[in-house]
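Visitor: got a structure for you, letters missing:
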């Protein structure tokens, strides 16, 4: 299985501070972006974290997205995993991340990608060097 796993770190987010603390608002954004890709959601859960941010997840058969906000630092962490059974591809996953990124409006981003089950190493995880940018545009699909 050649799945995709992206770990995004978004810094200096210009979304309203109240939005970074609102589980229902962040849930609505995540559900909207997942549904745009015609993926049936099996489960979602969003709540306040111990640090007055939000932690939440949307899960489907072969996809999950986990979002954690840090309002005191204007930061967001995003974890997106997708297996190819839903016809997902890298471009589609970048579109999903780009849509969320547009909503949080970070000034700086770091994106880590882990490739699972490549042809040369079928049962392994292959880390790929992080792409660091000081504007969100460079890591998005063209």
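Guide: Yep, that arrived. What you are looking at is a predicted structure, and each value in this text was computed from that prediction instead of being measured. Residues are numbered from 1 along each chain as shown.

Visitor: contacts and neighbour counts: CA atoms only from here.
Guide: Will do.

Visitor: so residue 1 touches residue 117, yeah?
Guide: Yes. Taking C-alpha atoms under 8 Å as the definition, residue 1 is a contact partner of residue 117 at 5.6 Å.

Visitor: out of these two, which sits in the more crowded spot?
Guide: Neighbour comparison, residue 1 and residue 117: the larger count goes to residue 117, with 16 against 12 (by other C-alpha atoms under 10 Å).

Visitor: is it correct that the more buried one is in contact with residue 5?
Guide: No. Taking contacts as C-alpha under 8 Å, residue 117 lies outside contact range of residue 5: 11.3 Å.

Visitor: give me the three-state assignment for residue 27.
Guide: Judged by DSSP: H, G, I helix; E, B strand; the rest coil, the three-state class of residue 27 is helix.

Visitor: how about the contacts made by the nearest residue in space to it that is not next to it in sequence?
Guide: Here the nearest residue to residue 27 in space, its sequence neighbours aside, is residue 46; by C-alpha to C-alpha, 6 or more residues apart in numbering that works out to 6.3 Å. Counting by C-alpha atoms under 8 Å, 6 or more residues apart in numbering, residue 46 touches 23, 24, 26, 27, 54, 55, 56, 57.

Visitor: adding another structure so you can compare the two:
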């Protein structure tokens, strides 16, 4: 489970509006980015919101041999959310993940970005389950 989880929120994106509104364009970008950075797509699903006359954004997920990429667009606010998780079990994929996120961010050309990195798979930090369901 050890890996790196990258979460990015992109605001005021200045890319071609089609990239925010068209699931096919979004799918092409995601697949090209993952492949270029050494990640291995093994499945995918993309959904177009709205209709052919008035697209209203897209959402998509690429299942990777290394874990997953999820992307959601809001053309009406020129916003995008990215979620890329890679496991580092047999090799360290952190560099590939960071490169892929940089490529995606560059493609969307946001004016503002909120980035978060989470290292996952640290069992020594995990606490016992509280049977009452209460949290500290």
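Guide: Right, received. Where do you want to start? Bear in mind that the values here come from a model prediction, so they are computed numbers and not experimental data.

Visitor: drop the TM-score for these two in here.
Guide: Scored against TM-score structural alignment, normalised by the length of structure 2, the superposed chains reach a TM-score of 0.81; 124 aligned residues with a C-alpha RMSD of 2.1 Å.

Visitor: in CSV: the contacts of residue 46 of structure 1, plus secondary structure and neighbour count.
Guide: Output for the contacts of residue 46 of structure 1, formatted as CSV (DSSP: H, G, I helix; E, B strand; the rest coil; neighbours: other C-alpha atoms under 10 Å):
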residue, secondary structure, neighbour count
23, helix, 20
24, helix, 16
26, helix, 25
27, helix, 20
54, strand, 24
55, strand, 24
56, strand, 21
57, strand, 21
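
Visitor: of these, closest to residue 88 of structure 1?
Guide: residue 57 (18.5 Å; C-alpha to C-alpha).

Visitor: quick check: the closest one touching residue 64?
Guide: Yes. Counting by C-alpha under 8 Å, residue 57 of structure 1 touches residue 64, with 6.9 Å between them.

Visitor: overlap of the contact sets of the two?
Guide: With C-alpha under 8 Å, 6+ apart as the test, residue 57 of structure 1 and residue 64 reach no residue in common.

Visitor: what ranges does structure 1 have for its strands?
Guide: Secondary structure of structure 1 (DSSP state E): strands at 3-11, 43-48, 54-60, 63-70, 75-82, 108-116, 125-133.

Visitor: state the span of structure 2 onto which the third one is aligned.
Guide: Under TM-score structural alignment, the alignment places strand 54-60 of structure 1 onto residues 58-64 of structure 2.

Visitor: need the contact partners of that stretch.
Guide: With C-alpha under 8 Å, 6+ apart as the contact definition, stretch 58-64 of structure 2 has outside contacts at 20-23, 26-27, 30-31, 39-49, 68-74.

Visitor: ok, of the residues you listed, which come out buried?
Guide: The neighbour-count criterion (16 or more other C-alpha atoms under 10 Å) marks 20-23, 26-27, 30-31, 39-41, 44, 46-49, 68-74 among the contacts of stretch 58-64 of structure 2 as buried.

Visitor: quick one: the residue lying farthest from the centre of structure 1 and residue 112 of structure 1, what's the gap?
Guide: Ranked by distance from the centre of structure 1 (C-alpha atoms, centre = their mean), the top residue is residue 120, with 26.5 Å. In this structure, residue 120 of structure 1 and residue 112 of structure 1 are 20 Å apart, going by C-alpha to C-alpha, to the nearest Å.

Visitor: check residue 16 of structure 1 too.
Guide: Noted for residue 16 of structure 1: a distance of 25 Å to residue 112 of structure 1, by C-alpha to C-alpha.
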